[in-house]
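Student: show me how the following folds:
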Amino acid sequence: MHTDPDTSRGGLLNLVRHGVFWSIVQSWGGKIATFLLSVFLARLLSPEEFGIASSALLILLLVPMFAELGFGDAIMQRRRLQAADLNLPFYVSISAILVLFAIVVLMSGQISAWLGVPGFSLYIVVISATMLITVPTVFQEAVYKRNMRFRFLAIRTFITHILGGLLAVACAANGFGVWSFVVQAYVVAAISFIWLWRKPQWIPGTSIDLPAFFQMFRFGSSILGQRLLDFIGNRFVDLMIISQLGLTVYGIYAVGSRFYVTMMQMVQGALYDVSLTVLSSIATDRSRIAEVYLKTVSSAATYISPVFILIASIAPEICSVLFGERWEGVNNVAAPLLLLGSVQCVQYMNGAFLSARGRPDITLLAVLAKSVSPLILLLLVPSENVSDMVTLFVIGQLIAAPVSFYLVFRELGLKFSRILRVLGPAIINGIVCFTLVSLARPYFDPLGLHDFWKGIFIGAIYTLIWLTCLAIMDRARLISAVDVLLVSSRNP
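Tutor: Below is the predicted model of the structure:
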């Protein structure tokens, strides 16, 4: 059970490369498959049906978060982990999910009445029962991640999401409606449980280590606090849309936000788990972890943020091709959220570095600012439609972003001028690319191009502008990226 990574520079680099590769396969394979299958579901279901199912999924996000109590991150972060350390956290989480599931069952009628969907209480109870097998899976998965078994997890994730999605599409095509999502949830949860527990990295025992439990609980409770605040900050807009605009409009929002949510999950899943596992092993070396931080956020800003901005630039064409006229207005949700994602894909790494340093309390402050800011705007500023609400949400998130960066700079001993030199070229590049593409868009309208080809041409212009700006402002990084691609092509 005692598995600590090789912290030598060569060993650490190999761990990161191997871990990131398979973590990307795990995260991207499953998420891309799920997104594509959700496109088929959107073609088969109505916005109202999508809104009903998505509202129930909010419960599946929130309740297991309470029950898990942040122990998953505590397992990955703990420097010296013994098998007995996990026993009491596991039993506490199992007890918590049983109690919380009972509460959901008792409140299902009130939730159904609030949503105004007759008979929805049964749906809530049935889909919520998947939580009973999700929480035990979290513990086994955390141990797999700690042991850097990302390849095993990658195969599991890809297969479960493909099977679950295909069955959901088949059910939707045969008139199952919102119950298609229930089938998907059960398939994913059941296969994940069997996949991990048939070859367990850890088996629950009877030995109890109270000091270890309280140490992990202190760390995990801070993580839980962060996630709850993050949930409130990110999902309060969902509740506002449901209560003020109804489930049909919420269905539009749920589909439009899929681009942003999927891409953020891909970034988080690919980098956060590996970062937390590996960075925890060098957390006491402040200067070393600071250098790793600069390289990480610089790479994210240079290569990942432009992808978010690119998709935002051609969101009208993508949404038209994928969803059709039935889902009009989806692009007005997708575009601003994707622009927000171009900032958050860099910002998100702050949490991994602070947690690795054993400072989730500081991260909690950043998450508090991130949660409170959009909440205040949504409550105080009137909004008449979903586009207004999304805009307020994005502005609120952006206002709070500097707090997160300030806290990590202070913890790692970094000066603002240094981080500005690192991120400055990428920030300017992103602004220039989006502005020029937005100015060029009206010139395509008289050409009468199909949205598919219009999106291709606009995307090509964006890419050309991005490469030109990168060559002007950060030529060394462009040359380095080309060298990596050439080496990879020669050594597949």
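Student: switch to C-alpha atoms for all contacts and neighbour counts from now on
Tutor: OK.
Student: tell me the SS of residue 195?
Tutor: The three-state label given to residue 195 by DSSP: H, G, I helix; E, B strand; the rest coil is helix.
Student: the residue most central in space within the chain: which element?
Tutor: Geometric centre of the chain, nearest residue: residue 265, 2.6 Å, by CA atoms, centre = their mean. Element membership of residue 265, judged by DSSP states H and E, is helix 247-279.
Student: just checking, which helix or strand succeeds that helix along the chain?
Tutor: helix 286-299.
Student: which SSE is immediately downstream of that next one?
Tutor: Next along the chain from helix 286-299, counting by DSSP H and E, comes helix 305-313.
Student: packing partners for that next one?
Tutor: Identification of packing neighbours for helix 305-313 by 3 or more CA pairs under 8 Å, 6 or more residues apart in numbering; DSSP states H and E yields helix 330-347, helix 416-440, helix 451-473.
Student: next one: that helix to chain centre, how far?
Tutor: Helix 305-313 sits 16 Å away from the centroid of its parent chain (CA atoms, centre = their mean, to the nearest Å).
Student: now the other sequence, so there's something to compare against:
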Amino acid sequence: MERRQGVGPPTTGQEDAGAGTAPESAAGTAPETAAPSIGRLAGRGLRWGVAGTLLTRAGSFLMGLVMARLLTPEDFGVYAVALAAMTILMTVKDLGVMAAVVQWRGGLEEVTPTATVLSFVSAIGLYAVFFAGAPYFAALAGAEEAAPVVRLLTAVILVEGFTAVRSAVLMRRFEQDKITMAIGAGFLANGTIAITLAAQGAGAFSFAWGQVTAAVIAGTIMFRQARLPLRLGFDRDVARRLLRFGIPSAAAIGIETMLLNAGYIVVGDIMGPIWLGYFLLAFNVSSWVPGVIGAAVRYVSVPGFSRLSEHDPAAFAEGVRRSSTALLATVLPVAMVMVALSHPLIALLYGERWDSSAGVLRFLALAMVTRMLTAFALDVLTGQGNTRAGMWMNVGHGVLLIPMLIAGTRLDGIRGAAIGQALAGVLVALPIAAFMLRRCGVPIRPIAASMLRPLAAFGCGLAVTAGVNWLTPGPALAELVLGAGAGLIVYVALVVPRQRLREVAGQVADRLGRRSRLTRE
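Tutor: Purely as a prediction, here's the structure:
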């Protein structure tokens, strides 16, 4: 593990993941007392992270239903190009400085003046590059009309550059409740502005103005909640320490984000904005689980693994095994429903005119599973301080992903692009992630063995879901309820140990019995 002069072992988290770390008092606890302290802090952060992401994702889902009826597939395609640009830009906006502040082992007064200056400078410089390059980026994606939307939407980085260090301070203190409330306030403004503008015919600009408004409101609230004086300064030694760890972390996340959005660029360039709109809708649906579970897990995974790898390597390895298996077991039933019931799901939620997205969704759902696992592997590597390993893991994935996306799109349109993305995840990303984890000392065989049970349950549940759907055709809602219900029953019965099922059944029976007695009394 790399060490820095004057700083403890690097245990940085990912900027966009909302990673937090224990306060300074916890950082200095003895190994035997660190784990319970970390568990309490991480548990609180995870609860707020889950609550916040559930609320915002549920709101985004409802907003998407409304917007899909107000806008055209071409509007969605134009927005997809701008969203890809903003997402790429946001991951590297501060060169990893925010993540480094979260994990800084010294006092805040030592690091925040320099970190604030670095955040300002990087945000302004990167926005200038994207402002000038917006026409070229839009042309590359096959939607030249998206350039003005790209320029507007990427202006969010200017707000983030102003508030990044304050957000990092809140994460450092595990004050995810304040972050969640700020984001919630911004989201309400986003929905109001975007839907109002869409109803008035603003097209893709309605999305952009909504997000810019949300960034300003959420950023202002977090800036005040951090209770940190605005001090500017520049210390070369502090800057060197921040960038030495932050740049590889930002590079790894930036490459991960570019890979995530590569489908937009390839489909837009080859198929045009209308087909890109169908692809975007399916991709958004497949991103529900990463958006909720993945975002919440990243609030605590990096700092948690950082502390465990530092104090207790055996507990660290076991934590990786149990967490990765639990993550897979949680994600697979959602993927099962999306794969087997993509057509009724899209028809019920968005209407028959979006049916072209259904064939794409079933393959993007498989890609979603691999995406969750590789993102988790990146968290583990970052928690160990192996940010360069995470960076090279994503580079290796990208080398083969892009050709597979291009070949798939040319052979079979947007469905081929989704197939290429799924195959790249299974055949390339997962093996590279396993190799990097093993190289960094994480045992892979116990992890693979523990994943066999949920994978077998997934196969059986998928067969039952598809079979019930084939035998009972009908309205979309009925197909979803019957097919998903049957498949989930089979999945749960196979993946959850019988002893645990009996315990849960006993607890439910006890609660029902107590309620019945109270009612009679």
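Student: about what we covered before: tell me the most buried of the helices and strands packed on helix 305-313 of structure 1?
Tutor: helix 330-347 (a mean of 24; mean count of other CA atoms under 10 Å).
Student: mean per-residue distance, that helix versus structure 2.
Tutor: Aligned to structure 2 and superposed, helix 330-347 of structure 1 gives a mean residue distance of 2.1 Å (mean CA distance after the TM-score superposition for structure 1).
Student: show residues contacting that helix.
Tutor: With contact meaning CA atoms under 8 Å, 6 or more residues apart in numbering, helix 330-347 of structure 1 is reached by 252-253, 255-260, 264, 267-268, 297, 300-301, 304-309, 311-313, 315-316, 319, 386-387, 390-391, 394, 397-398, 401, 404-405.
Student: now do the contacts for the aligned residue in structure 2 for the residue nearest to the centre of structure 1.
Tutor: In structure 2, the residue paired with residue 265 of structure 1 according to TM-score structural alignment is residue 291. For residue 291 of structure 2, the contact set (CA under 8 Å, 6+ apart) comprises 53, 57.
Student: counterpart of residue 421 of structure 1 over in structure 2?
Tutor: Checking TM-score structural alignment: residue 421 of structure 1 goes with residue 449.
Student: cool, and residue 135 of structure 1?
Tutor: Mapped onto structure 2 by TM-score structural alignment, residue 135 of structure 1 lines up with residue 161.
Student: what sits against its match?
Tutor: With CA under 8 Å, 6+ apart, residue 161 of structure 2 has these contacts: 93, 94, 119, 120, 122, 123, 124.
Student: how close does the third one get to residue 384 of structure 2?
Tutor: Residue 119 of structure 2 sits 25 Å away from residue 384 of structure 2, taking CA to CA, to the nearest Å as the criterion.
Student: and for the fifth one?
Tutor: Shown here: residue 122 of structure 2 relative to residue 384 of structure 2, a distance of 26 Å by CA to CA.
Student: if you count what's nearby, which of those two comes out ahead?
Tutor: residue 384 (27 against 19; other CA atoms under 10 Å).
Student: quick revisit: now for the helices and strands packed on helix 305-313 of structure 1, which one comes closest to residue 236 of structure 1?
Tutor: Closest to residue 236 of structure 1 of those, according to CA to CA: helix 330-347, at 14.7 Å.
Student: thought residue 234 of structure 1 was touching residue 371?
Tutor: Yes: the pair residue 234 of structure 1 / residue 371 is scored as a contact, 7.0 Å apart, by CA atoms under 8 Å.
Student: and these two? Which one has more around it.
Tutor: The neighbour count for residue 234 of structure 1 versus residue 371, taken as other CA under 10 Å, is higher for residue 371 (25 against 17).
Student: helix or strand for the closest residue to the more buried one other than its chain neighbours, which one?
Tutor: Take residue 371 of structure 1 and drop its neighbours on the chain: the residue closest to it by CA to CA, 6 or more residues apart in numbering is residue 233, 3.6 Å away. Using DSSP H and E, residue 233 of structure 1 maps to helix 210-245.
Student: against which helices or strands is that helix packed?
Tutor: Counting by 3+ CA pairs under 8 Å, 6+ apart, helix 210-245 of structure 1 packs on helix 47-68, helix 71-77, helix 87-115, helix 247-279, helix 360-380, helix 386-412.
Student: now that helix on structure 2. Mean distance?
Tutor: For helix 210-245 of structure 1, the mean distance to aligned residues of structure 2 following superposition is 1.7 Å (mean CA distance after the TM-score superposition for structure 1).
Student: quick one: that helix aligns where in structure 2?
Tutor: Helix 210-245 of structure 1 maps onto residues 236-271 of structure 2, going by TM-score structural alignment.
Student: hang on, the earlier thing: which of the contacts of residue 161 of structure 2 are still contacts in structure 1?
Tutor: Contacts from the contacts of residue 161 of structure 2 that recur in structure 1, judged by both residues aligned by TM-score structural alignment, their matches' CA atoms under 8 Å, are 93, 94, 119, 120, 123.
Student: and residue 153 of structure 1, what's its match in structure 2?
Tutor: Checking TM-score structural alignment: residue 153 of structure 1 goes with residue 179.
Student: ok, for residue 320 of structure 1, nearest residue in space, not its chain neighbours?
Tutor: Spatial nearest neighbour of residue 320 of structure 1, chain neighbours left out: residue 451 (6.9 Å); criterion: CA to CA, 6+ apart.
Student: so that neighbour makes contact with residue 317?
Tutor: Yes: between residue 451 of structure 1 and residue 317 there is a contact under CA under 8 Å: 5.0 Å.
Student: against residue 299 of structure 2, how distant is residue 41 of structure 2?
Tutor: 11 Å.
Student: likewise residue 352 of structure 2?
Tutor: For residue 352 of structure 2, the distance to residue 299 of structure 2 - CA to CA - is 37 Å.
Student: neighbour count for the two, which is higher?
Tutor: residue 299 (30 against 13).
Student: quick one: contacts for the closest residue to the match of residue 153 of structure 1 other than its chain neighbours?
Tutor: Leaving out its chain neighbours, the residue that sits closest to residue 179 of structure 2 by CA to CA, 6+ apart is residue 222, at 6.5 Å. By CA under 8 Å, 6+ apart, the contact list for residue 222 of structure 2 reads 163, 166, 167, 178, 179, 182.
Student: and for residue 219 of structure 2?
Tutor: With CA under 8 Å, 6+ apart, residue 219 of structure 2 has these contacts: 159, 160, 163, 182.
Student: average offset between whichever strand or helix holds the last one and structure 1?
Tutor: Taking DSSP H and E as the criterion, the element that holds residue 182 of structure 2 is helix 176-199. Relative to structure 1, and after both are superposed, helix 176-199 of structure 2 has an average distance of 1.7 Å to its aligned residues, where the measure is mean CA distance after the TM-score superposition for structure 1.
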